[in-house]
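K.L.:
Requesting a structural model of the entry that follows:
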Amino acid sequence: MAKFRLAYFGFVPHPMFLETCAKDPDLEVIHIPLEASTAEAIQTLSSCHGYYVMAARDELPKPLHVTDELLAKLPNLLIAASYGAGYDPIDPIACTNAGVAAVNQAGGNAEGVAEHAVGMMLACLKRMPESHAAMIAGRAQDRATMMGRELRNRTVGLVGCGNVGTRVAEICRLAFGCKVIAVDPYLDADEMKARGVTKVDMDTLLAQADVVSLHCPLTPQTRGTIDAAAFAKMKKGVIFVTTARGSIHNEDDLLAALNSGQVATAGLDVWELEPPPVDHPLLHHKAVIASQHTAGVTQESRANITRIAALAFSDLAAGRMPPRIVNPEVKPRFAERYAAAFGLSLQEG
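P.N.:
Presented below is the predicted three-dimensional model:
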């Protein structure tokens, strides 16, 4: 049987990916250097069965995003696997049309992202960004002007209750005694209850939550969900945190909500453009604590997501259907294309 060829562009998130792949003699891993031209990169990818795809959309050159246009040039491609849980540069519909499995690494960085989200909640409630700004400006004489609030016993509203949201809920509920409510169209009330969360609709969440935290993927359905109308429905003085993806919330509308006091403080790990421009008004707002999409950038999370990505490629090389396929409707055609390429029938699990 021929080797399973896969390629990645530029760099891998952690050495664990290459170390894990090296243990599988059926994998051939090809590095496309950053300085390669688009034409050179596409030529290399055209001979590959797998493409290991950068998850951050602004890191990967647009011509190498997995779209209809790129897939038309990659006749041998069977799988496009994202570096992380997010898969912004991969169009699942385009992949389905081409018979390509789109795979993410959901759950691999859940602990890192969840800890970051809760850390931002605490920093916002204790008004750390404002206190920091006041000290820098020499306005830190009266500590009472920085009176904060505690997370304990507050209502936390999660938009999305997947791997990260579930872990956030667990921390908030068990460590701080919070009531956790959530919106998630993919989970029913019983499953949410099993995760220690009460399922509600969006209007209820926005009206009741003391802290609103985003944990959903960026899709056509979620893009722009948290806009001026959504901020207006939130409690006055709400804490807003997002470690999900930029473009789910409208940055101009958030800035207006912060300036009006509707949102008291915000913790932002994700941005419309990453990194955001240095003069971005939210970066300079006294009530914002910011990070550069680093919630999942921990040694542990990076090692885990790269290991499970490598194992997904190994599964496919061995004739097993890989896990975490985000376009499951592709499976019949995907299996046919795999059988045509390798002369093997894919086995589930």
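K.L.:
Could you use CA atoms for every contact and neighbour count after this?
P.N.:
Noted.
K.L.:
Show the contacting residues for the one residue sitting closest to the centre of the chain.
P.N.:
What sits nearest the mean C-alpha location of the chain, by CA atoms, centre = their mean, is residue 86, with 3.7 Å. The contact partners of residue 86, taken as CA atoms under 8 Å, 6 or more residues apart in numbering, are 55, 56, 104, 105, 106, 217, 218, 245.
K.L.:
Looking at this protein, which helix is longest?
P.N.:
helix 299-317 (DSSP state H).
K.L.:
Please generate a structure for the following sequence too, so the two can be compared:
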Amino acid sequence: MAINRKRLAFFERWFDPVAEQILGAQDDIELVRLSYDAAAADNWAELATSCGYQIGARTELREPWFGDAALLARCPTLLAISSTGAGYDVIDVDACNAAGVIVVNQSGTNSEPVAEHAIALMLGLTKRVGFSHRAMLKGTAHDRLQLSGNNIRGKTVGIVGIGQIGRLTARYCAAFDMTVLACDPYLTAAQVAERGARKVDFPTLLRESDFITVHCPRNAETLGMFDAAAFARMKPNAYFINTARGKIHDEGALIEALTAGRIAGAGIDVFDVEPPPPDHPLLHMDTVMATPHIAGGTVETHYDMAKATAEQWIALLRGRVPPRLVNPEIWPAYADRFERIIGFRPDPLPGA
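P.N.:
Okay, here's the model as predicted:
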């Protein structure tokens, strides 16, 4: 039987209430608010009859509500899962492909604040902002010369992944007359140049960069790519910045590299466990500036991201091709399921 009112499930709240306002005003969409504290059986009953699932960010998301094969098996009418931001590592895309479920994200909706945050960490580290603040709190900031930092003008920055966020980071670095390198295996040298950087391989980026900033997704290719060997190849006066995802860098290897003085410092917005426990070693190092995965979370971006998410859900549930589709290769299988569940066939992919 065709579904006239599509159910869209989400846990707790959106980053900005504008999403709920927009979606709640649609006659053909029924919003289903779930709670992590509710009985699991009640949540499963709601999800089992939903067409869409707006999954939470990793920091807030709890088991067993990850977008994995087990969840998909219990949700026969589920057509799509949407991530909160650009990252979608809480969703098993292969499992979704097998189930005929499309995955969408919010790529591009929070690029500016993440790039700005990376620059802020670079400046904070090289100007020794965190170190000086701690020295003042300890009463040891008597000799200002000992607190002297460095300029970033003329330095070399290496960007790992020059997509939406990396491209903006390159532009902002150019304002400081920095030399910009980029390692991105999915772009040609010409494409990287168009984005304001010189394409290099990973060993070259490690060897030549004064700052390394990570802007790639977390996946099988990037998990643990910054290990002990990678940190050992960096300059001893170089800084490592990660505003992308935890586990792209090996936390133990980073702690060891900082303790041994093999690199100068690190700016970390993402951790293996979020939020990190207050006794986490990185939080107590003078050479580290840490934030709790807030790079993409500004007031302005929360609104923009929530609005874009709502608009994408409306398009998707009305049979249009969503603008930020992660797995277009399964569209034919998805279209068959959509027609069977909703009662009409969605639009074809452009060019199909």
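K.L.:
Secondary structure element holding residue 113 of structure 2?
P.N.:
Counting by DSSP states H and E, the element that carries residue 113 of structure 2 is helix 111-126.
K.L.:
Any idea how far that helix is from the middle of the chain?
P.N.:
Computed by CA atoms, centre = their mean, to the nearest Å, the chain-centroid distance of helix 111-126 of structure 2 equals 15 Å.
K.L.:
Which positions in it come out as buried?
P.N.:
111-119, 121-126 (16 or more other CA atoms under 10 Å).
K.L.:
can you check stretch 27-34 of structure 2 too?
P.N.:
Buried-residue list, stretch 27-34 of structure 2, by 16+ other CA under 10 Å: 28, 29, 30, 31, 32, 34.
K.L.:
How about residues contacting that stretch?
P.N.:
Stretch 27-34 of structure 2 is contacted by residues 4-13, 20, 23-24, 43, 46 when judged by CA under 8 Å, 6+ apart.
K.L.:
And stretch 60-78 of structure 1, by the same measure?
P.N.:
The contact list for stretch 60-78 of structure 1 (CA under 8 Å, 6+ apart) reads 38, 42, 45-51, 53-54, 57, 80, 89-91, 94-95, 98-101, 334, 337-338.
K.L.:
Show the buried residues in the residues you listed.
P.N.:
Buried subset of the contacts of stretch 60-78 of structure 1 (neighbour count, 16+ other CA under 10 Å): 42, 45-51, 53-54, 57, 80, 89-91, 94-95, 98-101, 334, 337-338.
K.L.:
Buried only: go through the contacts of residue 86 of structure 1 for me.
P.N.:
Of the contacts of residue 86 of structure 1, these count as buried by 16+ other CA under 10 Å: 55, 56, 104, 105, 106, 217, 218, 245.
K.L.:
and of those, the nearest to residue 306 of structure 1?
P.N.:
Ranked by distance to residue 306 of structure 1 (CA to CA), those are led by residue 105 at 8.2 Å.
K.L.:
Would you check how far apart that closest one and residue 300 of structure 1 are?
P.N.:
To residue 300 of structure 1, residue 105 of structure 1 is 14 Å away according to CA to CA, to the nearest Å.
K.L.:
ditto for residue 73 of structure 1
P.N.:
Taken as CA to CA, the span from residue 73 of structure 1 to residue 300 of structure 1 is 36 Å.
K.L.:
what's the answer for residue 289 of structure 1, then?
P.N.:
23 Å.
K.L.:
neighbour count winner among the two?
P.N.:
Just comparing residue 289 of structure 1 and residue 300: by other CA atoms under 10 Å the higher neighbour count belongs to residue 289, 24 against 14.
K.L.:
excluding its backbone neighbours, what's nearest the more buried one?
P.N.:
Closest residue to residue 289 of structure 1 apart from its sequence neighbours, by CA to CA, 6 or more residues apart in numbering: residue 267 at 4.9 Å.
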